[in-house]
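S.K.: can you look at this prediction? I've put the sequence above it.
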Amino acid sequence: MEHNVYLLATDPKNPCRDVIHSRDTGLKVNVFCVDDEKFSANPNEIQLYAYANNKLYAFETINVTPDDALDVIDAIQWYAEYIDFPDMEILPEDPRMGQNVAM
């Protein structure tokens, strides 16, 4: 089974704003440190959440296509390895109180 190769674009002015890029597909995922900045979910994108190193992260796709949607979990798992937190649990909903929005 082939695996995608992921690349990371980082913002030198904000260490919590990374973008995961798939080299092999069009998938791009924004990474937000929810504890450090405001995050408003885009209803047209996929959002997943995770805790790592006592921080809540939000992962949001950028212009996701149906073909790329299947690779979002793989990209987040790659990111978890990258930040040395391989056991990061990926959550389907925002775990903060009052943040869950019915879709």
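M.R.: Here it is on my side, so go on.
S.K.: hey, let's count contacts and neighbours off CA atoms from now on
M.R.: Will do.
S.K.: helices along this protein, start to end?
M.R.: 66-69, 72-82 (DSSP state H).
S.K.: off-centre distance for the shortest one?
M.R.: The reference is to helix 66-69. Distance of helix 66-69 from the chain centroid (Cα atoms, centre = their mean, to the nearest Å) equals 15 Å.
S.K.: which residues touch that helix?
M.R.: Outside of helix 66-69, the residues within contact range by Cα atoms under 8 Å, 6 or more residues apart in numbering are 25-27, 46.
S.K.: what do you get for the last one?
M.R.: Judged by Cα under 8 Å, 6+ apart, the contacts made with helix 72-82 from elsewhere in the structure are 6, 20, 22, 27, 29, 59, 61, 86-88, 90.
S.K.: take the one below as the second:
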Amino acid sequence: MENNVYLLATDPHDACRDVIHSRDTTLKVKVYCVTEEGFSPDPNEIQLYGYAGKKLYAFETINITPDDALDVISAIQWYADYIEHPEMEILPEDPRSDHSVAM
């Protein structure tokens, strides 16, 4: 969907607990500052990662639907612009070597 509008819900007690909301769909994405807090991925959700400077973020969907799955990347790109790191590379896996999943 072109020109999605995103809103941000912030936790006044924790700067690393933002939630991105799509105004036009049901998409919601939790933001975690992985370098500052623990993160355990939910196997039923989509997780993506990205660095903003030296800070690693994890992005995890909330109750993802098939219709919203394609908008996850644009929501993360919007957030990267919001935090003034538009160059953020969005990664499909946790880049920390000790969090690799062995297959």
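M.R.: Sure thing, it's come through. Predicted, not measured: the structure shown is a model, and the values here were computed from it.
S.K.: what's the TM-score for these two chains?
M.R.: TM-score for the superposed chains, counting by TM-score structural alignment, normalised by the length of structure 1: 0.95, backed by 103 aligned residues with a Cα RMSD of 1.3 Å.
S.K.: if we can go back for a sec, out of the contacts of helix 66-69 of structure 1, which is most surrounded?
M.R.: residue 27 (22 neighbours; other Cα atoms under 10 Å).
S.K.: how near is residue 22 of structure 2 to residue 43 of structure 2?
M.R.: 22 Å (Cα to Cα, to the nearest Å).
S.K.: tell me, how many residues neighbour the counterpart of residue 73 of structure 2 in structure 1?
M.R.: Aligned counterpart of residue 73 of structure 2 in structure 1: residue 73 (TM-score structural alignment). Other residues within reach of residue 73 of structure 1, judged by other Cα under 10 Å, total 13.
S.K.: please report how far residue 73 of structure 1 lies from residue 44 of structure 1.
M.R.: Residue 73 of structure 1 is 17 Å from residue 44 of structure 1, where distance means Cα to Cα.
S.K.: same thing with residue 56 of structure 1?
M.R.: 22 Å.
S.K.: quick one, strands of structure 2?
M.R.: 6-11, 14-22, 28-33, 47-52, 55-61, 90-91 (DSSP state E).
S.K.: mind putting the ones you listed in TSV, mean neighbour count and distance to residue 39 of structure 2 included?
M.R.: Converted to TSV, the strands of structure 2 look like this (neighbours: other Cα atoms under 10 Å; distance: least, Cα to Cα, whole Å):
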stretch	mean neighbour count	distance to residue 39 of structure 2
strand 6-11	14	17
strand 14-22	17	11
strand 28-33	22	7
strand 47-52	20	11
strand 55-61	21	8
strand 90-91	15	16
